[in-house]
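K.L.:
dropping the sequence and predicted coords here.
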Amino acid sequence: MVDPEPVSDTNLIREKILKSGFSEKTVKNLIEIYENLQDTVFGNSDIMQLLDCSQTTATSYIKKLNNDLKLIKAVSGFGKGKYCFTKM
């Protein structure tokens, strides 16, 4: 019997974002945030720079990733409002 391919965190996170029910643009932007910031500690300013968006929009994406999807967590030791993606 052959073991199934392991499902990577990347695939699980993408699937969760795709099934979130958010608009197509929001899904696209959340995936872009993940692809570019998955291995780093980030905050509002990083998302603003990445997506060329306002502070309000960046905050909205952080709330979606944190409160709605539970894909990021707050980290300490890097200043207030810093997050990283969780391992699935």
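P.N.:
Right, received. Where do you want to start? In this text, all values refer to a predicted model and were calculated from it rather than measured experimentally.

K.L.:
can we go C-alpha only for contacts and neighbour counts from here?
P.N.:
Will do.

K.L.:
helices along the protein, start to end?
P.N.:
With DSSP state H as the criterion, the chain has helices at 9-18, 24-37, 44-51, 55-63.

K.L.:
how about those helices in TSV, adding mean neighbour count and distance to Phe85?
P.N.:
Formatted as TSV, those follow (neighbours: other Cα atoms under 10 Å; distance: least, Cα to Cα, whole Å):
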stretch	mean neighbour count	distance to Phe85
helix 9-18	15	9
helix 24-37	16	8
helix 44-51	17	13
helix 55-63	17	11
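
K.L.:
here comes the other one, which I'd like you to weigh against the first:
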Amino acid sequence: MRKDVRDVLKRLDRLLAYEMKVSEFLGTLLILGIPYGLVGVVWSLTHTAHLKQLHGIDVVVSFLGSIVCWPVLTFANVCMT
């Protein structure tokens, strides 16, 4: 058991010690962010019922918020039904 903990800590230390260049960091963010954003846009476009009662800038803010928060909203939508 103790050896397993040391093994996990050694792997965690190796992972956290990895150094990235700024360009590598930005590339990783793009690789992860583009699919997240695309799924958020699709989810937001298919769940627009709440936007009908809003007006002006509230529509834009709510739509952008639903793109960013789509995982939480998906979970909340499942729990509410």
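P.N.:
Structure received. Quick caveat, the model's predicted, so the values are computed rather than measured.

K.L.:
TM value for the aligned chains?
P.N.:
Once superposed, chain against chain, the TM-score is 0.33 (TM-score structural alignment, normalised by the length of the second structure); 38 aligned residues with a Cα RMSD of 3.2 Å.

K.L.:
now render the helices of the first structure as JSON lines, adding distance to Cys84 of the first structure.
P.N.:
Shown next, in JSON lines, are those (distance: least, Cα to Cα, whole Å):
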{"stretch": "helix 9-18", "distance to Cys84 of the first structure": "13"}
{"stretch": "helix 24-37", "distance to Cys84 of the first structure": "8"}
{"stretch": "helix 44-51", "distance to Cys84 of the first structure": "12"}
{"stretch": "helix 55-63", "distance to Cys84 of the first structure": "10"}
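
K.L.:
what's the single longest helix in the second structure?
P.N.:
Max-length helix for the second structure by DSSP H is helix 22-46.

K.L.:
quick one on the thing from earlier: of all the helices of the first structure, which lies closest to Ala74 of the first structure?
P.N.:
helix 55-63 (10.3 Å; Cα to Cα).

K.L.:
grab the nearest non-local neighbour of Ile62 of the first structure.
P.N.:
Nearest in space to Ile62 of the first structure, with sequence neighbours left out and distances taken as Cα to Cα, 6 or more residues apart in numbering, is Asn44 at 7.5 Å.

K.L.:
nearest residue to the middle of the second structure?
P.N.:
Tyr36 (5.8 Å; Cα atoms, centre = their mean).
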